[in-house]
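[1] sharing a sequence plus its predicted fold:
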Amino acid sequence: MDTTARPPNPGSPMHATIKKNRLLPRLLARLLVCSLLVALSGCAGMFSGSQQAEPPAPPTPPVAVVQPEPTPPPKPAYVNSVAVLLPLGGPFREFGGRVQKGIQAAQDNLAKAGTPLDVHIIDATQPGWVEAVRNLPPEITVVGGPMHRLTLKELETAGMLQTRVFLAFMPSLGEAREGVDAWRFFPSAEDEIDALLRLSASDYGINQFAILRPGDRYGQTMGDAFAVAASKLGAQITATGVYNPQEPAGWQATVADMLRTGGGRPGFGAVFIPDEWARADKVLPAIFSNKVEDLLILGPQLWTEALYRAAANKSQINIQNYRLAVCPGAWWPENQGQATQQLVTAMRAAGDEHPDMWEAVGFDFARMAARLGRLPQGSPPQEVSSRLAQATTGMDFSMAPLTYSPDGKAHVAMYLFRPSVTGPVLLDPEGFRQRLNAIRQKALENPAPETEQSYSPNPAPAAPAQPLQGTPAQPVQGTPAQPIPSAPAQPLGPVPSHRQAIPVS
């Protein structure tokens, strides 16, 4: 029997079995690989979590060309800072607003000159203004204002006057001590009276005066101040008339009693009438109706302010009442000084055709503050007064010049004006004196001047004039005729009243 192994017959059952046995492992291997692939793909999802494939980066946009922005102008480097306390509401808002406009005009000029001034404005009519003053930066040691005595009193009560230097825009400080508790940057009643007495007493030699005043607080205050100032010059008050401002029917009798002091002629050469323009305009005719037409009439600054308003409103005035009247003022818009004309130009550019003393106060205060510089906190009053005197010395004021005495008291050398149909006109003292003498000699036929030439600074020589009423008995010679220029002569610059010397006629 042949036992040699032979390969199975492909058609036999055994061959089929062997073939099946060989295919099964392959199938199992393939199934295992598929299961493994499925498992692995599931695991990949599990391990990747919520992460998604990063999208491709977008293409970089083209870089835009950025034009450089213009460089803004540099902020001004303030060399000095001050504060101002003004009433910008209530009944005094007009005056406070005018001071503020003057300050702004000065700031503009200072900025152009390269010395900008930082100004903190505080409205004294708003709640919390005291705290606003208290919380000012420590480098601000100078405050302009206040403008009202009640505001000053509140500062005093709050103990604020000792913390900073206050320059009040007020004629007086009430109970506060000027030059110690506070200072002023404003004309006073004494400045008005000083201007009037320097003309009438010092220059004209009149030494006997009358006071005709209303019986109110203003009339009494001004009348008493005039009497004190006159006595210091050796002059006398020889008559006083006090009328009830609410009873016009009694004014004539009051004036008549005052005029009887000289046995048929007034025993005085000038009369001071400290009253508002509207009422004084009705009192003056009582003097003329008693056939007294040669008194020198001295009015307060209230008259000058009223004359400016009348000119601005084109209102008529009774010029015949003021042939021999003079009144003081701190503002003269026709002054050709640089500061005055700068302010006038700035105000007109802002639409204000008629600036007045209030704008001048703000304009000059800001400019003076820039000259003053910073004051160290706690500076003693003597040092403050000295610094103020230095700052105002040589300063070109837009209003009448202001100075400080060594004890810190302010003085304004006020101008003197005469009333005219065109408003206040700066007084020519010599021409006015000659007119006064001519009226007293009855040499002037027309009692009411028709034109401004009636007040020519160089009139034709009159008859020999006699001394003014109340002056020392000295002969007065006529002035030789001088050539009259083609146009009325105007002063080249402001001439404060205390410097308007009167040559002997």
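    Yep, that arrived. Numbers count the residues shown, from 1 in each chain.
[2] okay, CA-based contacts and neighbour counts for the rest of this
    Noted.
[3] for the residue nearest the centre of the chain, what are its contacts?
    The centroid of the chain falls nearest to Gly362 when counting by C-alpha atoms, centre = their mean (1.9 Å). By C-alpha atoms under 8 Å, 6 or more residues apart in numbering, the contact list for Gly362 reads 98-103, 106.
[4] hmm, Ala111 is touching Leu117, no?
    Yes. Counting by C-alpha atoms under 8 Å, Leu117 is a contact partner of Ala111 at 7.3 Å.
[5] for the strand or helix carrying Ala111, buried residues please.
    Remark: Ala111 resides in helix 93-112, with elements defined by DSSP states H and E. By neighbour count with 16 or more other C-alpha atoms under 10 Å, helix 93-112 contains the buried residues 95-107, 109-110.
[6] which strands and helices lie in contact with it?
    strand 80-86, strand 117-123, helix 338-349, helix 357-372 (3 or more C-alpha pairs under 8 Å, 6 or more residues apart in numbering; DSSP states H and E).
[7] in JSON lines, list those along with distance to Lys442.
    Shown next, in JSON lines, are the helices and strands packed on helix 93-112 (distance: least, C-alpha to C-alpha, whole Å):
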{"stretch": "strand 80-86", "distance to Lys442": "52"}
{"stretch": "strand 117-123", "distance to Lys442": "57"}
{"stretch": "helix 338-349", "distance to Lys442": "40"}
{"stretch": "helix 357-372", "distance to Lys442": "38"}
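[8] another one to put next to it:
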Amino acid sequence: MNRDKAVRLSINIYAVMLLTIFIFAASGCVSLQKQPVKMPTISTEMLTTQALVSVADKAWRSRDYISSELYYTRLLERSDIPEREIPPATERLAISSFKSGHYHEAEARLEQWKKLSDEAISSPVWQQYYFETLTAIKSFPKLRTHLSTTMEDPFLSWDIRSTAGKNLSGMDQDANSLTALERLYAIAPDDSNKQELEQWFMQGLEKKTKAEIEAMNGLVPSEANLKFPYELLIFEKAVRQSGDTEYWPMSWRTMAGIIQNGQIADKAYFSAILSKLEGQYGIPRVGIALVLPISGRFQEYGWKIVRGAGAAQWEMTKAGLDVDVQVINTEAPDWLERLQNLPPWYTTIGGPISVKAFKQLEQAGTYADKVTFSFLAKPGNLEEGKQAWRFFSSPEDQIRSTLDLAVNDLGITKLAVLYPQEKFGRQMSKKFFDLAAQRGARITGMESYPPRDFPQWGKVVGKLVRAPQKKAQNEAEGLGEDAPLPETDFGAVFIPDTWHQAQLLIPHFFFHEADTLVFLGPELWSQALNSARDVEARNLRLTVAPGAWWPASDGAGRLKEVMDNEGLGTPDFWVALGYDFIKFAGKLGTFSEGWTADTVNDRISEAQHMDFSLAPISWDAEGKASQKLYLFRPEQNGKTRIDANLVSSTLAKAKARREARVKAWEEKQAELKAKKEEASALDGSKTEQ
């Protein structure tokens, strides 16, 4: 018998054996996965290595993965296997193991394949089976790490990196999924890759239910509404709302705004979607009324708001958005009549900025016909979120921002309040007390002072920091008048007064050695600091005030660029207020007669996803606004923005200075004591002599 015949005979014998095994397996007598049969092993041992290569390859080509897994396993055990056969055999064994449901074996062989070949991870086949294998064995932490690393690897092809990023995003149904796609888009090499991602993501969104789209929109951060993939979530929701006549104006503005200002590479693709909808529903028209003082005492603020509104309107007009803005002077005797006689598409009001004018609007009942956003800290006696809405920071916003710093960031849980004996001071103190309690903080000191009786202030501050008790305690312990006073039991003081008054009050704390306190104030401080000059800032480094406007913020920078291009001057808080409101109100669209608060709140939930030039405002489901204000501290000529890290560092330095001062005093006392003892010893010696 020659060699070829021997090989064929061996193959035939093995085929008969294998058939026998399948028959037993079918009858339930043999488990192929759990009980490897010895006869095939014996039969493979009868084959030469080259014959085993042929048998394994034949099983592979016929997609008999159970057999090919066995053959390639035996083949790779041979010591005489040609080196060139090892990589393909390892690859096929990994895939055969996966196809046979032996996932842990598949993982081991895939890892082996990667070690054998530097090009394995560059193979779409290896990547696909590694992903599916780790998914099958539920090794999710390892899979996330692999996908993230692959996505970020600049030496791999974009197809592999893109697939890894898409798979990574598919592992979660939360914000992490969108974050992964945001990163993938950011590292895409060129616009064609970004366009493919956009279309792929939109095609995926089309398959999702309304509830799924709503849930995903809830994950959109307010500051990321014009970035991929968040903007496309908003775009898709707007597309779905387009068929509702009530929502069409808002949907149209949302889509047009994203196309114009968003992070979109394939504008033609999205413009085509919008054009098709425009063909069905037309281009809507929106009217916004600004009710402001254009003459009289507050006209300066009114005109600034108008300038900002004009910049926003011009910017939106260039983007193809049809927005009408009508300004009505609240100082004119017939202003309410003019407001009520506006054309029907003027359904949204911004303003007033004076309590008196808002009371007039409230008494006239105009708020019931037009959706009203007050430029005030409180919408009069109207219920916020139902009868009127707020486009302005509230006292609670101011206090929340400072408490977040003191309690959440600095860990100060004992606080004090020093307030003027007048309405504003009492009201703010009560709000501070309540909001502090909600955070688990305690007010361990509270005093009030007569706002104009300056000579009394030193005594009031001394009483607050318990200076008389501390001095008495030192005296009881036999310490001199120069002994340092113990620290207060609170770490921060809230002073709800003007900046002028605060500057006069704070030095009294240093006089009473309470020099490691954080001083918290209202927005009045930061407003005054906008024009302050020659401030004695050295002892005010732990003074913190909230504010909505910071010229160096990204949003303010964009507004400045718009203002510069149109020759409209330098923006400030009031200009930014007008600019942001028109952009926001333009997204709301028009409201049909008989609108409800729920309708308005639904629109707001979409419109608030925009780039603010002021500190961002957000509204909850009930239509109540909150603004996350910036924090500032005084500088010699104005103010500078601060964060928790800076305040924490400054506070640590203040405490270190105090400790050094106390240590120096203690060392001096020890030195004096030693000298006294030495002198006493000398006197005793002389007496003995």
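    Done, it's in. These figures come from a predicted structure and were not determined experimentally.
[9] let me see the TM-score of these two.
    For these two chains in superposition, a TM-score of 0.69 is obtained (TM-score structural alignment, normalised by the length of the first structure); 363 aligned residues with a C-alpha RMSD of 2.1 Å.
[10] out of the contacts of Gly362 of the first structure, who's nearest Met170 of the first structure?
    Nearest to Met170 of the first structure among the contacts of Gly362 of the first structure: Val99, at 12.4 Å, using C-alpha to C-alpha.
[11] now do the contacts for the closest one.
    Applying C-alpha under 8 Å, 6+ apart, the residues near Val99 of the first structure are 358-363.
[12] what lines up with it in the second structure?
    The alignment partner of Val99 of the first structure in the second structure, by TM-score structural alignment, is Ile305.
[13] again with Phe169 of the first structure
    Match for Phe169 of the first structure (TM-score structural alignment): Phe375.
[14] count the neighbours of that match for me.
    By other C-alpha atoms under 10 Å, 24 other residues sit near Phe375 of the second structure.
[15] residue contacts, it?
    When contacts are counted by C-alpha under 8 Å, 6+ apart, Phe375 of the second structure touches 350-353, 390-392.
[16] mind checking which of those are in helices?
    Assigned to helices by DSSP state H, none of the contacts of Phe375 of the second structure qualify.
[17] now those as a markdown table including neighbour count?
    Formatted as a markdown table, those follow (neighbours: other C-alpha atoms under 10 Å):
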| residue | neighbour count |
| --- | --- |
| Gly350 | 23 |
| Gly351 | 28 |
| Pro352 | 26 |
| Ile353 | 20 |
| Arg390 | 24 |
| Phe391 | 26 |
| Phe392 | 21 |
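[18] show me where the first structure has its strands.
    80-86, 117-123, 142-144, 165-168, 183-184, 208-214, 236-243, 270-272, 296-298, 325-329, 402-404, 410-412, 415-418, 425-426 (DSSP state E).
[19] what stretch of the second structure does the third one fall on?
    To tie it back to what came earlier, the one meant is strand 142-144 of the first structure. Going by TM-score structural alignment, strand 142-144 of the first structure lines up with residues 348-350 of the second structure.
[20] the matching stretch vs the first structure, mean deviation?
    For stretch 348-350 of the second structure, the mean deviation from the first structure after alignment is 0.6 Å (mean C-alpha distance after the TM-score superposition for the first structure).
[21] ok, and what's touching that stretch?
    So stretch 348-350 of the second structure is in contact with 287-291, 370-375, 581, 585, 590-591, going by C-alpha under 8 Å, 6+ apart.
[22] quick check: the two most widely separated of the buried residues of helix 93-112 of the first structure?
    Farthest pair in those, by C-alpha to C-alpha: Phe95 and Leu110, 22.8 Å.
[23] returning to that earlier point: quick check: the match of Val99 of the first structure vs Lys318 of the second structure, distance?
    Computed with C-alpha to C-alpha, to the nearest Å, the distance linking Ile305 of the second structure and Lys318 of the second structure is 20 Å.
[24] ok, Gln421 of the second structure next?
    Here Gln421 of the second structure is placed at a distance of 52 Å from Lys318 of the second structure (C-alpha to C-alpha).
[25] ditto for Glu206 of the second structure
    For Glu206 of the second structure relative to Lys318 of the second structure (C-alpha to C-alpha), the value is 30 Å.
[26] kindly report the same for Asp611 of the second structure.
    18 Å.
[27] same question, Leu110 of the second structure
    56 Å.
[28] same question, Asp334 of the second structure
    Taken as C-alpha to C-alpha, the span from Asp334 of the second structure to Lys318 of the second structure is 33 Å.
[29] Phe424 of the second structure too?
    The spacing between Phe424 of the second structure and Lys318 of the second structure, counted by C-alpha to C-alpha, is 44 Å.
[30] ok, longest helix in the second structure?
    helix 644-688.
[31] now that one against strand 630-635, angle please.
    Interaxial angle, helix 644-688 of the second structure versus strand 630-635 (axes from the mean of the first three to the mean of the last three C-alpha atoms, to 10 degrees): 50 degrees.
[32] just checking, Tyr630 of the second structure touches Val544?
    No. Judged on C-alpha under 8 Å, Tyr630 of the second structure makes no contact with Val544 at a distance of 10.1 Å.
[33] more neighbours: which of those two?
    Counted by other C-alpha under 10 Å, Tyr630 of the second structure and Val544 do not tie: Val544 has more neighbours, with 27 against 23.
[34] hmm, back to that, looking at the helices and strands packed on helix 93-112 of the first structure, spot the one closest to Val255 of the first structure.
    Nearest of these (C-alpha to C-alpha): helix 357-372, 32.8 Å.
[35] whereabouts in the second structure does the closest one align?
    Going by TM-score structural alignment: helix 357-372 of the first structure matches residues 573-588.
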